[in-house]
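A.B. asks: coordinates for the following, if possible.
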Amino acid sequence: MSARRWAAGLGGATVLALTAGCGMLGIGGGEDDQSDEDRLLSILNESNRIESELVTAEHRIVQNCLEEAGFTVHEPYSFQAWEAYEQESLSGGYPHEEFLVDAEEAAEFGFGAWADSAEAQENGEAEEYWTLQEEKWAEEEGEDAWVEPDTTEWDALDPGDQYDWYVAYQGVEYTEDMNGTRDQYISMMSEEELTEEEYEALEEGAAEEEVVEDEGEIIVEEEEYVEPKPDGCQLEMIEALYGEPTLVEETYEEEGGGGSYSYWTYRPENPTYGSGEEDTMYDDISADYAAAIGDLQGEYLDCITERGYADFEFDEYGSLPVRMWLNEIYYDGVPEDERMMSYGDDGTELPALPDDMPADYEAKKAFEIQMAVDFGECGEETGYAAASEKAYDEANVKAYTAVEDDLYAWQQDMQDALTKAQEMLDQ
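C.D. replies: Coordinates of the predicted model:
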């Protein structure tokens, strides 16, 4: 079935979705009986539904354009279904979940950091652990579990035809930036070895750090990346639904330098999302949560200090960097570039490693398991988990309430785009 014929069935569902219910946001009656969290959850889930339908419509418009140009097989990852995610709480997860795990799981697996060690990777324990975790996640997610798209038809295409599809989809400049030139792509996909000159051509134009020694000081040249403007069928869809795309520049700083990267955006930005250096609602959530839980955090640190885990500090998100610290234990003395798992240097202050830390893997794993048990017991003694959940939930309600009107306006913009998309698909 072509994308155009499939889209014929979208109209009724879309119209019903946009007109369902009554009152603001189509939530219907009974708002007075809802808690603040329930009301906000209804709004967020409505947003998720609208965005899911709009993304699906965008995909169909682009596919129609490609099929009219003769491309009937599509790269599947570019058009993955965006299912409407049903949120059950505003908070989603809690800051304490990184260092307070289920008591039974703590006694058996600790924090699971040992599974990132070289020894666990080599002796097969890591594979067993992650298999169990994946089974647990799949059971929890149920029908919402992500399914790998079928690439059979796409893989059967000639590499040249694949490249031509990319060009028709997003244009020459964008395709070359992502996949190299046509000859380079064909060579790579044909598993033919590239010459040294071809490899250099692939890397040409990429931002590279230049480190220069100047009187003992390391100077790092600033990096800059500008995403090519999308073209082809994707740009046709963007212009039809949203007008001209907008180039957004973000800057960042890191030790010894910094840089910027620019990317194109077109769909109305959800006010609950944050970007770049701008303050976001998540900054407000973290700040309100920290103010509410601060005294109890001190009590909790006192408890784990008495059990031998001194000098831990809560990070800006209200969590403790236990896995990062344990990673240092398992890779003590191993250079950063030789580690099988690395968190990099993000500026987090970590406690010093224990003076009596054993050298063998099994003893380190036993230490981690005992640490997870101790951290959990301190959580029970202080009532930390319950207080943390309450404080975090309240911070989320406050933050989402602050953007409620903006979120409604965003929904209206999205619905306008969805109406345009439906008109295009009905032609």
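A.B. asks: every contact and neighbour count from this point should use C-alpha atoms.
C.D. replies: Will do.
A.B. asks: where is the longest helix in the chain?
C.D. replies: When the chain is parsed with DSSP state H, its longest helix is helix 36-68.
A.B. asks: which other helices and strands contact that one?
C.D. replies: Counting contacts by 3 or more C-alpha pairs under 8 Å, 6 or more residues apart in numbering; DSSP states H and E, helix 36-68 is packed against helix 3-7, helix 159-170, helix 232-242, helix 384-402, helix 404-426.
A.B. asks: can I get these in TSV including mean neighbour count and distance to residue 312?
C.D. replies: Shown next, in TSV, are these (neighbours: other C-alpha atoms under 10 Å; distance: least, C-alpha to C-alpha, whole Å):
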stretch	mean neighbour count	distance to residue 312
helix 3-7	16	55
helix 159-170	20	49
helix 232-242	18	49
helix 384-402	19	16
helix 404-426	18	37
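A.B. asks: nearest to residue 43 among those helices would be which one?
C.D. replies: Residue 43 lies closest to helix 404-426 among the helices and strands packed on helix 36-68, at 8.0 Å (C-alpha to C-alpha).
A.B. asks: show residues contacting that closest one.
C.D. replies: With contact meaning C-alpha atoms under 8 Å, 6 or more residues apart in numbering, helix 404-426 is reached by 4, 7-8, 10-11, 14, 18, 25, 40, 43, 47, 50-51, 53-54, 57-58, 60-61, 240-242, 268-272.
A.B. asks: specify the angle between it and helix 384-402 in degrees.
C.D. replies: Here helix 404-426 runs at 70 degrees with respect to helix 384-402, directions being taken by axes from the mean of the first three to the mean of the last three C-alpha atoms, to 10 degrees.
A.B. asks: dump the helices and strands packed on helix 36-68 to JSON lines, plus distance to residue 198.
C.D. replies: Converted to JSON lines, the helices and strands packed on helix 36-68 look like this (distance: least, C-alpha to C-alpha, whole Å):
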{"stretch": "helix 3-7", "distance to residue 198": "38"}
{"stretch": "helix 159-170", "distance to residue 198": "17"}
{"stretch": "helix 232-242", "distance to residue 198": "26"}
{"stretch": "helix 384-402", "distance to residue 198": "51"}
{"stretch": "helix 404-426", "distance to residue 198": "42"}
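A.B. asks: another sequence for comparison is provided below:
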Amino acid sequence: MLRTTRAAGAFVAALALAATAACTDDAKDGDAPEGAGVTFEAPRLVDMVNESQRLLYELETAEVRIIQACMELEGFTVHDQFWFSVVEPEPQEELFGAGDWGDWIPSVEEAAEYGFGQWAHDDDADPDAVEEYAAYKGHELGDSPEDELALEGGAGGLPDNSEFEALDPQEQFDWYVAYQGEAAALDENGWLIGEEGEVADDDDAVYSGDDFAYEQPEPGGCLREMIDALYGELRRVEDPEGSKSRGAYWEYRPVNPMDDFAKAEDSRAMYDEAIAGVQGELVDCLAEHDRHGWEFDEEGSLPVVDYLYELYEGEGSVVGDHPNLPGDAPADHEGKKAFEIAFAVDLAECGDETGYRETAAQAWADSQEAFYVSIEVETYAWQEEIRGILTKAQEVLES
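C.D. replies: Have a look, this model is predicted:
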């Protein structure tokens, strides 16, 4: 991570209150290049993010303990562990990593050796070459560290739910009724007793006014008892007016400033604006290498994976907006791998020639740090509110 980054002046000016609390007053001359805006210290923001994650984990754990105690008072001693499983977060050392901004352009050296690594997923790939590439990447192919964590249910693995699953369907349904009330239990788990819950499946309809595709039942049962004890009230949250499959849902926790999607969109717009020029330069560079027709997608990257998937799986195997493969694209595995590597080298060289990597990395650092600075004041206030709720939770558990 870029340990000290610059937030663009115009964006920070719009966030003056947060910036006043966040900026360092003693930045020395030469700390940032000419034209850089206010200098911010990323480590402080990392600490803020980690503290928010820690508090949220403690809060979720306390909620589960209160609900479980309520359930057991009602005679339920075997529980659906998926509702009671809380994964302890790993402390972050950085606000973001290269993969967050889409570090999809390999170095020239890596490209010349392995291309993009898509060849390794081909059934005809040499097993020894696949094993070598997997060792280079440091994990099993197809399973990134993030994927493995998700599949295992976090650091502790998936909870053992066999005891609950051994109950008959009516017993399971009764548990859900006690957990969240009959209406919510029917909505989500009515299938256990032959009842169908509501679904929002009319993707073509547009809803407005009081007309909803789906309205979540108000929670009851022990879940509601916990909500009443810790939060006092529910909030009914509606999807934006006129959206498709519009729904209404219930929330009760204080809104985490990190979930401020409007400010997150502002930071994304800041990033997109900062890299628009170099994106054009990268596409032009590819055209100079006789790689025509490339355009950046909404995620801010080139649809390389879709392009190569079609190379290996055949035309029409993937729906995506990418250039057509050349008419003389190879048909055998080794030919396809060579094609992939040559393309990867061209892209990597263009990444070097245009300075795309450095520009994108700095733009992402600036935009993300600007986002965290913009919510800093609100986040510290939210953390204090959560600490107060945790104190109340301890009193509930001791009563």
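A.B. asks: of the helices and strands packed on helix 36-68 of structure 1, which is nearest residue 292 of structure 1?
C.D. replies: helix 384-402 (6.1 Å).
A.B. asks: now the counterpart of residue 295 of structure 2 in structure 1, what's its secondary structure?
C.D. replies: Here residue 295 of structure 2 is matched to residue 313 in structure 1, going by TM-score structural alignment. Secondary structure assignment for residue 313 of structure 1 (DSSP: H, G, I helix; E, B strand; the rest coil): coil.
A.B. asks: how far away is residue 313 of structure 1 from residue 303 of structure 1?
C.D. replies: Remark: distance between residue 313 of structure 1 and residue 303 of structure 1 (C-alpha to C-alpha, to the nearest Å) = 13 Å.
A.B. asks: tell me where the stretch 151-300 of structure 1 has helices.
C.D. replies: Per DSSP state H, counting those that start in this stretch, the stretch 151-300 of structure 1 carries helices over the ranges 152-155, 159-170, 172-179, 182-189, 196-203, 232-242, 281-306.
A.B. asks: can you put those helices in CSV and add distance to residue 370 of structure 1?
C.D. replies: Below are the helices of the stretch 151-300 of structure 1 laid out as CSV (distance: least, C-alpha to C-alpha, whole Å):
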stretch, distance to residue 370 of structure 1
helix 152-155, 48
helix 159-170, 53
helix 172-179, 47
helix 182-189, 49
helix 196-203, 48
helix 232-242, 54
helix 281-306, 12
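A.B. asks: quick check, central residue of structure 2?
C.D. replies: Residue closest to the mean C-alpha point of structure 2, counted by C-alpha atoms, centre = their mean, is residue 100 at 9.2 Å.
A.B. asks: rewinding a little: out of the helices and strands packed on helix 36-68 of structure 1, nearest to residue 259 of structure 1?
C.D. replies: helix 159-170 (26.0 Å).
A.B. asks: where does the most far-flung residue of structure 2 relative to its centre land in three-state SS?
C.D. replies: Distance to the chain centre peaks in structure 2 at residue 328, reaching 38.8 Å (criterion: C-alpha atoms, centre = their mean). Recorded secondary structure, residue 328 of structure 2: coil (three-state DSSP).
A.B. asks: what does it correspond to in structure 1?
C.D. replies: Counting by TM-score structural alignment, the partner of residue 328 of structure 2 is residue 356.
A.B. asks: same check, this time on residue 286 of structure 2
C.D. replies: Alignment note (TM-score structural alignment): residue 286 of structure 2 maps to residue 304 of structure 1.
A.B. asks: now residue 224 of structure 2
C.D. replies: So residue 224 of structure 2 corresponds to residue 235, using TM-score structural alignment.
A.B. asks: and if you look at residue 164 of structure 2?
C.D. replies: Match for residue 164 of structure 2 (TM-score structural alignment): residue 154.
A.B. asks: any idea how many residues pack against that match?
C.D. replies: Residue 154 of structure 1: 15 surrounding residues under other C-alpha atoms under 10 Å.
A.B. asks: repeat for residue 218 of structure 1
C.D. replies: 14.
A.B. asks: residues contacting the residue lying closest to it once chain neighbours are set aside?
C.D. replies: Once flanking residues are discounted, residue 218 of structure 1 sits nearest to residue 212: 6.0 Å by C-alpha to C-alpha, 6 or more residues apart in numbering. By C-alpha under 8 Å, 6+ apart, residue 212 of structure 1 lies in contact with 218-220.
A.B. asks: cheers, nothing more for now.
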